[in-house]
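K.L.:
Below are the sequence and a predicted model for it; my questions follow.
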Amino acid sequence: MQQLVARADRRLFLKRLGATLVVAPAFAPLGAHAAPLEAETFALVADAGANQSRALQAAVDTAAGEGRPLLLPAGTLHARDLTLPDGLTLQGVRGRSRLAAWQDGPVAQISGARAVTVNDVDFAGATDEDRGLIEVEGSAGIGLYRCAFLDGAGTGLLARDSQVVVDDCTFSGLGDAAIHSMDGRGLAVTGCRIRDCGNAGIRIWRSTIGEDPTIIANNDIRNIDWQGGGNGQNGNGINIFRASGVIVSANRMFDCAFSAVRLNAARNTQVSDNICLTSGEVAIFSEFEFSGSVIANNIVDGAAGGISITNLDRGGQLAVCSGNIVRNIAPFSSVNPDVSPYGIYAEAETVITGNTVENVPGRAIAAGYGPFLRNVVISGNMVRKADIGIAVSVVDGTGAVHIANNLLAEILDHKVAGLAWDDVVEPDLLANAGRFANVSVSG
């Protein structure tokens, strides 16, 4: 009876696959019009518990060479260092087809390809901390759809110099990161679920500052640790390093040890419409040599610092911080004791406008630290329940700051204060702004 049911399921699966290929030919992968090739043809046996790399390699090579999709059976096949060739379409049974690592090393690699598509396949179990379950290098047109990357000691997807689409995939139990891209040509990571990673959710890094038109949207990222230590290079839901032109939009990020989104030396980056809950350090961080950050319409609820736009001393400048809700800031950070509580902080060529900041046991909005302040506008914000509503550096050598039309309610100590480093030297900056050449107020 079970065999009859299995055969019926297989016939139904093939029927649906054929219907899909007929209905949507414009989006069909390479080889989709050819008759599918079944893995069992190559004596591949699911759940055999043996290394079947040689037979599986023969199957993918034949399928790609003949321009036919390769259908994997339900169950687990063990393999190591498979090469997925150009033109391959690999199709599994969602949630049931698994390629598990045989010993260490990656399960599969793609190199120099122009079109490889993998649908409904789970990858699991690699034990090498420095490798990925799938590794892609020097390739474009790579698509991973409805796949899972599970329980590897290293990274789920490791990509170098490549363009990859990752859609509706699951990443869980990975020792390093879900996705790491180095010197990428642009990734699209959409609709994915990322859980329980040792050091990062998604990392988009470059060896030097350059264009990387990556889009990271509509993903759910939770429980990111910082097992590798450090002061911010680990523990981030999304980390952009030296990559320009990246869009981070409409993601949900929970319980990241450091930041939900961390931009380091990133240029022309948009961070918008994200939900960032319970970050261990600064929820959204734009730091070091950044330039051209737009941080807009995000929700930050629970962090040691809400949004930080910093490092004028390293060339960090030019940002818009608007329309964000920042609330429930913690009195200290358990991972970085140097962070004092604040809602929004900025240093150079930044407009802070239209934000709502609430419940901050410190500075709700702060501009500059010591001499590190230049051309900041703080206008049209609503602040409620904070020790200091707006804090502005007024030491010698600071640049201009303009404060206008903000609503400050239920402020415990000072509504608008002038600071010399950490000390309040002017408790009522609105009344006494004329004492400081760098400060102007209106409204």
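P.N.:
Noted; the coordinates are in hand.

K.L.:
CA atoms for contacts and neighbours, from now on please.
P.N.:
Noted.

K.L.:
Now do the contacts for the closest residue to N432 other than its chain neighbours.
P.N.:
Leaving aside its sequence neighbours, N432 sits nearest to E426 (CA to CA, 6 or more residues apart in numbering; 7.8 Å). Counting by CA atoms under 8 Å, 6 or more residues apart in numbering, E426 touches A417, G418, L419, N432.

K.L.:
Repeat that for A74.
P.N.:
A46, G92, V93, R96, S97, R98.

K.L.:
contacting residues for V166?
P.N.:
G143, L144, Y145, L187, A188, V189, T190, C192.

K.L.:
still on that earlier bit, quick one: which of the contacts of A74 is most hemmed in?
P.N.:
Most neighbours among the contacts of A74, by other CA atoms under 10 Å: R98, with 26 neighbours.

K.L.:
contacting residues around the helix or strand where it lies?
P.N.:
Element membership for R98 (DSSP states H and E) is strand 97-101. The contact list for strand 97-101 (CA under 8 Å, 6+ apart) reads 72-80, 107, 120-126, 133.

K.L.:
T89 - how many residues pack around it?
P.N.:
The burial count for T89: 27, using other CA under 10 Å.

K.L.:
That one against T117, yeah?
P.N.:
Yes. Between T89 and T117 there is a contact under CA atoms under 8 Å: 4.7 Å.

K.L.:
Save the contacts of V166 as a markdown table, and put in secondary structure, distance to V282 and neighbour count too.
P.N.:
Shown next, in a markdown table, are the contacts of V166 (DSSP: H, G, I helix; E, B strand; the rest coil; distance: CA to CA, whole Å; neighbours: other CA atoms under 10 Å):
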| residue | secondary structure | distance to V282 | neighbour count |
| --- | --- | --- | --- |
| G143 | strand | 33 | 18 |
| L144 | strand | 32 | 21 |
| Y145 | strand | 32 | 20 |
| L187 | strand | 25 | 22 |
| A188 | strand | 25 | 17 |
| V189 | strand | 23 | 22 |
| T190 | strand | 24 | 21 |
| C192 | coil | 23 | 23 |
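
K.L.:
let's bring in a second one:
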Amino acid sequence: MIQKRYRSTVAHSMTRRALLGGGLAATATLLIQPAAAQRIADLRGTIDAGEFGVRPGAADDQSALLQRAIDAAAKRGRALFLPGGRYAVANLRLPSGTRLVGLPGQTRFDYQGGGHLIYGERAKSIGLEGIHFDGGNRALGEYTPGLLHFADASDLEVTGCTVSGSAKAGIALDRTSGRIHANTISGARQAGVRSIEATGLAITDNLVRDCGNAGILVYRWNEGEDGTIVSGNRIEKIAAIDGGTGQNGNGINVFRAHGVIVRGNRVADCAFSAIRSNSGSSLIVEGNSCLRSGETAIYSEFAFQGAVIADNLVDGGAIGISIANFLDGGRLATCSGNVIRNIANEGPYPAEVQGFGIGIAVEADTAVTGNVIEKAARIGLHMGWGPYLRDVAATSNVIRDCPTGIAVTVVEEAGPALIASNLISGASAGGVVGYRWKDPVTDDLTQAGAKTYPHLSLSGNLVS
């Protein structure tokens, strides 16, 4: 009994000492926290902008002081730390080696007008992290295409930042390499991110929303190798305030850029396309979720050679996937493993060419296999347009509840097409129907006694 009481007393004493010690330690931690924070900053190699008189929350313009701090930090090869608060600034230029680090959600640059907010030209190894850049919808200079603009920059990294309220693009890049990663970009009058003639760029894991004309643009003045990777982004609510029939209003838009990879993005509520590539060869569009597009959800068009469109989900749109413009040299693709559903017969402009309400449309040198198409308002799979059909194979697709399962051109001079082993159900106007331009001109070609065409080979299709 004495032994137990002794142990209890010792335990109680140890507990009191632990509590007292813990309290003292906590108090000591609170007392030394600023010094410790400074030591951590020193270890990381940062300089506090306050050393140069930069003051968060100051009413006066901080641009000159901040520029001096930026230049000094870059010259010393150290990052510049911006404590939480608002900084009234404009027309900052970033030299090579600049690294600006803020507190996410707290450090904010408020653009004061009169030109640009951030600019870097022919600079190397620039980094921006944890800063909110707010354009306030103030006018930008004619010379700059975006609130943040980088030209001929290499090894650029913009990470964990917020860019809002730009009167033009949010982030504009010219001939730039690097990474735009995990940022939130909203309210840009033009594009959220605009890249022209990239030299090794990755645009990954960003949230881009509520932009006036585009989400992410990957452009080139002349066709050529680009190789930009657009992956893991969430893009939503993209308008087309400058109008047109497809040049605006797209979530991800590739133009004349070859070798681009568009993978694993979620794109919703775009006025035109979720993903649109014009004259982009060696294109990969894979594993994307495309919801409620106003026009064609996924588009590979005009003078392209080589496109892989695979394993995407399309729910909503006026056309699900279009691989088109053989007349202009568009050819050579695979379209496989996609799920397309709920395709409407109305678009953002009066219907042209073959019209809307089509699940998948293809023209030349393309394999269409293993796709599932459900509830396209007019046609599940559209093959060719007039004489513009060549070497297309449609095999092992499942087409459900579309008035016409497969529409294939039977115009003179149309090239070869294979239609085999497809499962078509609920096609009230026919499983496979021949078309002359816009008009159906045959009965169901899968039925016994149907007219045959030398350029078509049909076998093993199940129509119910």
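P.N.:
All right, it came through fine. What you are looking at is a predicted structure, and each value in this text was computed from that prediction instead of being measured.

K.L.:
Overlay them and tell me the TM-score.
P.N.:
Once superposed, the chains reach a TM-score of 0.92 (TM-score structural alignment, normalised by the length of structure 1), with 425 aligned residues with a CA RMSD of 1.9 Å.

K.L.:
The longest strand seen in structure 1 vs structure 2, average distance?
P.N.:
As assigned by DSSP state E, the longest strand anywhere in structure 1 is strand 407-420. Taken over the aligned residues, the distance from strand 407-420 of structure 1 to structure 2 averages 0.8 Å (mean CA distance after the TM-score superposition for structure 1).

K.L.:
Would you check the span in structure 2 matched by that strand?
P.N.:
Matched against structure 2 by TM-score structural alignment, strand 407-420 of structure 1 falls on residues 423-436.

K.L.:
Could you pull out the buried residues of that stretch?
P.N.:
423-427, 429-436 (16 or more other CA atoms under 10 Å).

K.L.:
Mean deviation, the longest strand anywhere in structure 2 versus structure 1?
P.N.:
Secondary structure of structure 2 per DSSP E: the longest strand is strand 214-225. On superposition with structure 1, the mean distance recorded for strand 214-225 of structure 2 (mean CA distance after the TM-score superposition for structure 1) is 0.4 Å.

K.L.:
Can you tell me what I329 of structure 1 aligns to in structure 2?
P.N.:
I329 of structure 1 maps onto I343 in structure 2, by TM-score structural alignment.

K.L.:
quick one: that match and T296 touch, right?
P.N.:
No. I343 of structure 2 is not in contact with T296 according to CA under 8 Å; the separation is 9.4 Å.

K.L.:
Overlap in contacts, those two.
P.N.:
Joint contacts of I343 of structure 2 and T296 (CA under 8 Å, 6+ apart) are G317, A318, I319, G320.

K.L.:
how about CSV for the residues you listed, with secondary structure, neighbour count and distance to K4 of structure 2 added?
P.N.:
Formatted as CSV, these follow (DSSP: H, G, I helix; E, B strand; the rest coil; neighbours: other CA atoms under 10 Å; distance: CA to CA, whole Å):
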residue, secondary structure, neighbour count, distance to K4 of structure 2
G317, coil, 35, 77
A318, coil, 28, 81
I319, strand, 34, 81
G320, strand, 34, 78
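
K.L.:
Report the distance from the helix or strand A25 of structure 2 falls within to the chain centre.
P.N.:
Here A25 of structure 2, judged by DSSP H and E, is contained in helix 2-44. Centre-to-centre, helix 2-44 of structure 2 and its host chain are 50 Å apart (CA atoms, centre = their mean, to the nearest Å).

K.L.:
Which strands and helices lie in contact with the helix or strand just after it?
P.N.:
For helix 2-44 of structure 2, the following helix or strand on the C-terminal side (DSSP H and E) is strand 46-48. Packed against strand 46-48 of structure 2, as judged by 3 or more CA pairs under 8 Å, 6 or more residues apart in numbering; DSSP states H and E, are the following elements: strand 79-82.

K.L.:
can I get the buried residues of stretch 423-436 of structure 2 in a markdown table with distance to T369 of structure 2?
P.N.:
A markdown table is the format used below for the buried residues of stretch 423-436 of structure 2 (distance: CA to CA, whole Å):
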| residue | distance to T369 of structure 2 |
| --- | --- |
| L423 | 12 |
| I424 | 14 |
| S425 | 17 |
| G426 | 20 |
| A427 | 19 |
| A429 | 22 |
| G430 | 20 |
| G431 | 17 |
| V432 | 16 |
| V433 | 19 |
| G434 | 20 |
| Y435 | 21 |
| R436 | 24 |
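
K.L.:
Quick one: residues in contact with the match of strand 407-420 of structure 1.
P.N.:
By CA under 8 Å, 6+ apart, the list of residues contacting stretch 423-436 of structure 2 reads 386, 396-411, 440-446, 461-464.

K.L.:
quick check: stretch 353-372 of structure 1 aligns to which part of structure 2?
P.N.:
The aligned range for stretch 353-372 of structure 1 is 369-388, by TM-score structural alignment.

K.L.:
Please pull up the helix or strand immediately following the longest strand of structure 1.
P.N.:
Assignment by DSSP H and E places the next element after strand 407-420 of structure 1 at strand 423-426.

K.L.:
What mean distance separates that next one from the matching residues in structure 2?
P.N.:
Mean for strand 423-426 of structure 1 is 1.0 Å (mean CA distance after the TM-score superposition for structure 1).

K.L.:
Now that strand: buried residues?
P.N.:
Counting neighbours by 16+ other CA under 10 Å, strand 423-426 of structure 1 gives V424, E426 as buried.

K.L.:
Now do that strand: distance to the chain's middle.
P.N.:
The mean C-alpha position of strand 423-426 of structure 1 is separated from the chain mean by 38 Å, CA atoms, centre = their mean.

K.L.:
quick one, what contacts I221 of structure 1?
P.N.:
Contacts of I221 of structure 1 by CA under 8 Å, 6+ apart are R193, I194, R195, G201, G237, N251, R252, M253, F254.
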